[in-house]
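Asks: coords please:
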Amino acid sequence: MDHTQIKLIETAVVIAVFVMILFVTNKFVDKTVSTHLLKKVRGKIIKKVINLITILICLVILLIIWGVDQSELVVFIGSVLTVLGIALFAQWSILSNITSSIIIFFNHPVKLDDTIKIVDKDFETEGRVSDIGVFFIILKTKEGEQITIPSNVFIQKMIKKKL
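Replies: Modelled structure (predicted):
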C-alpha cells in the first residue's frame, strides 16, 4: 500500500470514531436531560461544549496523521492557549461559572422544581429551583422573590434538599 492510502485509511478511521463519539455523547446528554428533568436548552449548551472539544481533538489527530510537525503543532497550540488565557484572564469568573454549570448538570443532586435550602452562616436562602442555566441558578422563594445565584457560588454551598 502507498503511504497516501494509509493516511487516507487512518483519516477515515479517525472521522468514523469522531462521528461515533459525537453520537454516543449526544445520546448520553439527551438521556441525562430527560432523566433529571432538565431544560433542553441546557442539554444543547453542553452538547456544543462537548462537540467543540471533540472537534479540536479530531483536528489535532488529523494534523498529526497528515504530517504536521509535532513540535510546530505544540508551539501553535501553546501560542493560541496563551493568547486565549491572556484575553480571558479578566473573565475568569465567567469560565468558572461555565465549568460549574457543567459539573452541576452531570453530578449535582439538585434538579428543577426541587425545594432547597442553601445553608450559609450569614444568609440562609430557601426556595424552589426554577431554572438551572449556564451562568446562574434561579430560586423562587415562598414570598415570590426570584433569587439568582452564580453557578460557581452554588456549587460551593452546602445544600439541604427537602424531600
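
Asks: when you work out contacts or count neighbours from here on, use the C-alpha atoms and nothing else.
Replies: Noted.

Asks: where do the strands of the protein begin and end?
Replies: 115-119, 125-132, 136-140, 146-150, 158-161 (DSSP state E).

Asks: can I get those strands in CSV with distance to Val68 and mean neighbour count?
Replies: Shown next, in CSV, are these (distance: least, C-alpha to C-alpha, whole Å; neighbours: other C-alpha atoms under 10 Å):
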stretch, distance to Val68, mean neighbour count
strand 115-119, 52, 17
strand 125-132, 42, 19
strand 136-140, 42, 21
strand 146-150, 42, 16
strand 158-161, 49, 14
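
Asks: please give me the structure for this one as well, since I'd like to look at both together:
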Amino acid sequence: MFFQNYQHEFIYTGFVLIVLLIIRFFINKVIGKISRKNGINIARIHLMQRYVSVALFIISLLIIPFIFGTQAKDLVLLFSSVFAVIGIGLFAIWSILSNITSGIIMFFSFPYKVGDKIQIHDKDFPIEGIIEDIRAFQLHLRIENGDLVTYPNNLMLQKAVTLIQKDAIDEYFEDGTDLI
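Replies: The predicted structure is shown next:
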C-alpha cells in the first residue's frame, strides 16, 4: 500500500539518482583528463573526485525531499537545527575544524605534492620526510627509517617548511614500492 501510494515519487527518485550518477561519471572523467593534462598529482585528482561525489550526494539530499512533497520551510527548519547542533559540536572540538580548513587551504595552494621530500622546522619536533599522502586532516610523511608520521594540517600551515628535493620517493624506495 505504501509503495503504491508513492510509486511515482520512487520512480522520480530513481531517475534523479541515475541522472546524478551519470553527471558524477562525466564530471570525474573531465576532472581526470584535465588534471592529467596539466600534470596534477593522482592523489589530488582522487580528492577532487571525492569532493564531487560528496557535493552530488548533498544535492540529492536536497532534491529527494521535494519529490516526496516536503515544503521548503520544513527543510529550512530541519537543516538550521542540524547545522546548529553541528556548529555547537564543532566549536567544542575546534581543532578538527581547524584541520579541515587547513586541508582545504592546502588542497588549493599547497606548494608541495606527494613524493616531495620536505623538512618541517618545528622547534620541539623537527621532522624530515617524504610526503606520502595529503589527507583532509593530516599529512602522511615517511621518514628515513621507514616510519610513517602523521602531521596535522593546521600545523603544516603554521610551521616553516623547506622543500629538500622534488620526487624523492625513488631515493628511499628504489625497488618501486607503491606507497599509496
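
Asks: give me the TM-score for this pair.
Replies: Once superposed, the chains reach a TM-score of 0.64 (TM-score structural alignment, normalised by the length of the first structure), with 155 aligned residues with a C-alpha RMSD of 4.2 Å.

Asks: could you export the strands of the first structure as a markdown table, including distance to Thr32 of the first structure?
Replies: Below are the strands of the first structure laid out as a markdown table (distance: least, C-alpha to C-alpha, whole Å):
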| stretch | distance to Thr32 of the first structure |
| --- | --- |
| strand 115-119 | 20 |
| strand 125-132 | 14 |
| strand 136-140 | 18 |
| strand 146-150 | 22 |
| strand 158-161 | 20 |
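
Asks: looking at the ones you listed, which is nearest to Lys31 of the first structure?
Replies: Closest approach to Lys31 of the first structure among the strands of the first structure (C-alpha to C-alpha): strand 125-132, 17.0 Å.

Asks: for that closest one, give me the average deviation versus the second structure.
Replies: Its matched residues in the second structure lie on average 3.2 Å from strand 125-132 of the first structure after superposition (mean C-alpha distance after the TM-score superposition for the first structure).

Asks: pull the residues that contact that strand.
Replies: By C-alpha atoms under 8 Å, 6 or more residues apart in numbering, the surrounding residues in contact with strand 125-132 of the first structure are 38-39, 42, 111-119, 137-142.

Asks: just to revisit the earlier point, and the strands of the first structure: which comes nearest Val83 of the first structure?
Replies: strand 146-150 (26.3 Å).

Asks: the closest one vs strand 125-132, what angle?
Replies: 70 degrees (axes from the mean of the first three to the mean of the last three C-alpha atoms, to 10 degrees).

Asks: packing partners of strand 146-150 of the first structure?
Replies: strand 136-140 (3 or more C-alpha pairs under 8 Å, 6 or more residues apart in numbering; DSSP states H and E).

Asks: all the helices of the first structure, residue numbers only.
Replies: Under the criterion DSSP state H, the first structure contains helices at 3-35, 40-65, 70-88, 92-107, 151-154.

Asks: now the fourth one on the second structure. Mean distance?
Replies: What that stands for is helix 92-107 of the first structure. Helix 92-107 of the first structure versus its aligned partner: 3.2 Å mean (mean C-alpha distance after the TM-score superposition for the first structure).

Asks: and the aligned residue in the first structure for Leu77 of the second structure, how far from Lys40 of the first structure?
Replies: Counting by TM-score structural alignment, Leu77 of the second structure lines up with Val75 in the first structure. Separation of Val75 of the first structure from Lys40 of the first structure (C-alpha to C-alpha, to the nearest Å): 38 Å.

Asks: Thr115 of the first structure against Lys142, yeah?
Replies: No - between Thr115 of the first structure and Lys142 there is no contact under C-alpha atoms under 8 Å: 10.2 Å.

Asks: which ones are touching Asn51 of the first structure?
Replies: With C-alpha under 8 Å, 6+ apart, Asn51 of the first structure has these contacts: Leu22.

Asks: and it, what's its match in the second structure?
Replies: Match for Asn51 of the first structure (TM-score structural alignment): Ser53.

Asks: now its match: how far from Arg24 of the second structure?
Replies: 7 Å.

Asks: likewise Ile59 of the second structure?
Replies: When C-alpha to C-alpha is the yardstick, Ile59 of the second structure and Arg24 of the second structure sit 12 Å from each other.

Asks: who's more crowded, the two?
Replies: Neighbours were counted for Ile59 of the second structure and for Arg24 using other C-alpha atoms under 10 Å; Arg24 has more, 20 against 12.

Asks: sorry, back to before: any chance of the helices of the first structure in CSV, plus distance to Leu163 of the first structure?
Replies: Formatted as CSV, these follow (distance: least, C-alpha to C-alpha, whole Å):
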stretch, distance to Leu163 of the first structure
helix 3-35, 18
helix 40-65, 24
helix 70-88, 40
helix 92-107, 18
helix 151-154, 19
